[in-house]
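Q: all I have is the shape, not the residue letters:
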């Protein structure tokens, strides 16, 4: 393998509306020259940045290595400029190269053609770099290359994550509309909850919000429990990953006491949440309860309620959902020092809950456009 030209540029991709959170996480990791674009944060890092970003970014979808950006209006330009990049610094000569692509408002609109040209260009570059006459073996580590073309500007990147970062490795079971772990972490980070206060999720589903809150509360790296595709790349020495894991172990605060409860009307959901919390190594840290929302009674004067309740998307469910919102509003009215955060696509939430939100934020839950209603508790 070649030696690397440092520093490198990384791209952390973000769901729409979460860019500012991902940016803050990147800055908190100590990286510089951080730029925010639509759906992605670009920043300078070194090799250890690949490991640390994958381990620590709670709200990003994946981490990619930026290989190059240029304009291309013909297949020939795409081929030549792709071939001009130092692929041999990253991809081993027996690497398995898989190219994915997308194109938007560009002359080069045929994605399959762009993918095959990029692959040809990379192969040609590797053959030259390694003096190979024959075809590449492609029996080694996997390298997923993305060619993304927007208004004729081509961005080429290598995916370092493998499966998306929301796959933390703790989810054994999930309900029909599971909340992505990255979004659940975002819902917690958008509040000013600290572990000294109780946190309750009365619509816990498969337990994602309480589990992500516990990871945040004890400063446990969300990627601690899983593997990433860049771990197989020869160019990154294994001690880079070992160091990053050691740092995560040192920074975790397993002694931090937590008061986190997840409840759900469904017995299956509660059982599933217990299983998932156990997989995440948090079995004793979260209390689980089978309960209807109308039976919820806060145990302390001050606390945080964070929930992703049913939205009533189907007309037949609407009445039930309105009833839930109304019950919740009535209960919380007696606890003015509690902060309440609810994500829903139901447009008339405030009137059912009985109070205007302090603040609203637009978020996407998958493809569903939702509002995050934020009610700040009295000081």
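A: Happy to help now that I have it. Not measured: the values here are computed from a predicted model.
Q: contacts, neighbours, all on C-alpha from now
A: Will do.
Q: residue boundaries of the strands in the protein?
A: Secondary structure of the chain (DSSP state E): strands located at 8-14, 32-37, 40-45, 60-71, 96-104, 142-150, 153-159, 199-201, 260-264, 286-290, 304-307, 339-344, 359-365, 368-375.
Q: out of the ones you listed, deepest packed?
A: Comparing the strands of the chain by mean neighbour count (mean count of other C-alpha atoms under 10 Å), strand 199-201 comes out on top with a mean of 27.
Q: next up, a structure to set beside the first:
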């Protein structure tokens, strides 16, 4: 039993009944209503970050990642006056870096938003209003929206849950 199993158990107990669990390396996937994001961000003790999965697919090269991102609609995630950043992680053998992934995804978001809204989004790598997370493992590409902000393990210590 790994930490993923512990996290999945906590999600099941908080969101009873649990929906469509899939355990990945360092990740737990589930389906639920949007309210589940709020509930888990407030009450979960074992999770570090909670991402809303926007896209999941296969790719062959960086161009495929850009095209997949460009086809998505980001207007429901970012307002025209907000800034954004893309954080990327890569696992496996590739001829590109995580910085290359972040750049391609970021350009895809900018181009998608510009074609939908006629506005070029601002990028702020230090303190973005909205943070996207791109994860590449072998030939799989995941794109998510960070709903947590800083990691949940950095929350203040809570002795008990007060009923108020």
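A: Right, received. Where do you want to start? These numbers come from a predicted model, not from an experiment.
Q: format the strands of the first structure as CSV; extra columns: distance to residue 276 of the first structure.
A: Output for those, formatted as CSV (distance: least, C-alpha to C-alpha, whole Å):
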stretch, distance to residue 276 of the first structure
strand 8-14, 24
strand 32-37, 33
strand 40-45, 29
strand 60-71, 20
strand 96-104, 32
strand 142-150, 29
strand 153-159, 27
strand 199-201, 15
strand 260-264, 12
strand 286-290, 11
strand 304-307, 18
strand 339-344, 22
strand 359-365, 21
strand 368-375, 25
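Q: these: which one's closest to residue 136 of the first structure?
A: Closest approach to residue 136 of the first structure among those is made by strand 96-104 (8.7 Å; C-alpha to C-alpha).
Q: contacts made by the closest one with the rest, please.
A: Outside of strand 96-104 of the first structure, the residues within contact range by C-alpha atoms under 8 Å, 6 or more residues apart in numbering are 109-112, 114-116, 118-119, 137-151.
Q: closest to residue 242 of the first structure out of the strands of the first structure?
A: The closest of the strands of the first structure to residue 242 of the first structure is strand 40-45. By C-alpha to C-alpha, the value is 17.6 Å.
Q: post-alignment, the closest one versus the second structure, mean distance?
A: Here strand 40-45 of the first structure, set against the second structure after superposition, deviates by a mean of 0.9 Å using mean C-alpha distance after the TM-score superposition for the first structure.
Q: in the second structure, what stretch matches that strand?
A: Against the second structure, the aligned range for strand 40-45 of the first structure is residues 27-32 (TM-score structural alignment).
Q: same check on stretch 263-281 of the first structure?
A: Going by TM-score structural alignment, stretch 263-281 of the first structure sits over no part of the second structure.
Q: for that stretch, list every residue counted as buried.
A: Buried residues in stretch 263-281 of the first structure, counted by 16 or more other C-alpha atoms under 10 Å: 263-266, 268-278, 280.
Q: now, among these, which is nearest to residue 83 of the first structure?
A: Nearest to residue 83 of the first structure among those is residue 280, at 43.0 Å by C-alpha to C-alpha.
Q: now check the second structure for the residue matching residue 68 of the first structure.
A: In the second structure, the residue matched to residue 68 of the first structure (TM-score structural alignment) is residue 55.
Q: burial check on the counterpart of residue 43 of the second structure in the first structure, number of neighbours?
A: When the first structure is aligned by TM-score structural alignment, residue 43 of the second structure is paired with residue 56. Close neighbours of residue 56 of the first structure, defined as other C-alpha atoms under 10 Å, add up to 22.
Q: and the gap between residue 56 of the first structure and residue 251 of the first structure?
A: Using C-alpha to C-alpha, to the nearest Å, we find residue 56 of the first structure at a distance of 11 Å from residue 251 of the first structure.
Q: now swap in residue 27 of the first structure and tell me
A: Counting by C-alpha to C-alpha - residue 27 of the first structure and residue 251 of the first structure are separated by 17 Å.
Q: and residue 147 of the first structure, how far is that from residue 245 of the first structure?
A: From residue 147 of the first structure over to residue 245 of the first structure the distance is 31 Å, taken as C-alpha to C-alpha.
Q: and if you look at residue 161 of the first structure?
A: Using C-alpha to C-alpha, residue 161 of the first structure is found at 15 Å from residue 245 of the first structure.
Q: between these two, which one's more packed in?
A: Per other C-alpha under 10 Å, whichever of residue 161 of the first structure and residue 245 has more neighbours is residue 161, with 23 against 18.
Q: which residue in the second structure lines up with the more buried one?
A: Using TM-score structural alignment as the criterion, residue 161 of the first structure maps onto residue 148 of the second structure.
Q: spit out the contact partners of the residue nearest the centre of the second structure.
A: Of all residues in the second structure, the one closest to the mean position by C-alpha atoms, centre = their mean is residue 144, 2.7 Å from it. Shown in contact with residue 144 of the second structure (C-alpha under 8 Å, 6+ apart): 51, 52, 53, 54, 55, 132, 133, 134.
Q: I figured the fourth one hits residue 146, correct?
A: Think residue 54 of the second structure. No. Applying C-alpha atoms under 8 Å, one finds residue 54 of the second structure not in contact with residue 146, separated by 10.5 Å.
Q: so what's residue 155 of the first structure closest to, chain neighbours aside?
A: Nearest non-adjacent residue to residue 155 of the first structure, counting by C-alpha to C-alpha, 6 or more residues apart in numbering: residue 69, 4.6 Å away.
Q: the one you found and residue 80 of the first structure: what is the separation?
A: Taking C-alpha to C-alpha as the measure, residue 69 of the first structure falls 13 Å from residue 80 of the first structure.
Q: cool, residue 250 of the first structure as well?
A: As judged by C-alpha to C-alpha, residue 250 of the first structure and residue 80 of the first structure stand 46 Å apart.
Q: what ranges does the second structure have for its helices?
A: Secondary structure of the second structure by DSSP state H: the helices cover 3-14, 35-43, 62-70, 98-117.
Q: on that earlier part again, out of the contacts of residue 144 of the second structure, which is nearest to residue 78 of the second structure?
A: Closest to residue 78 of the second structure, out of all of those and judged by C-alpha to C-alpha, is residue 132, at 10.3 Å.
Q: who's in contact with the closest one?
A: Residue 132 of the second structure touches 84, 85, 86, 87, 143, 144, 145, 146, counting by C-alpha under 8 Å, 6+ apart.
Q: map the second one across to the first structure for me.
A: Taking TM-score structural alignment for the superposition, residue 85 of the second structure sits opposite residue 98 in the first structure.
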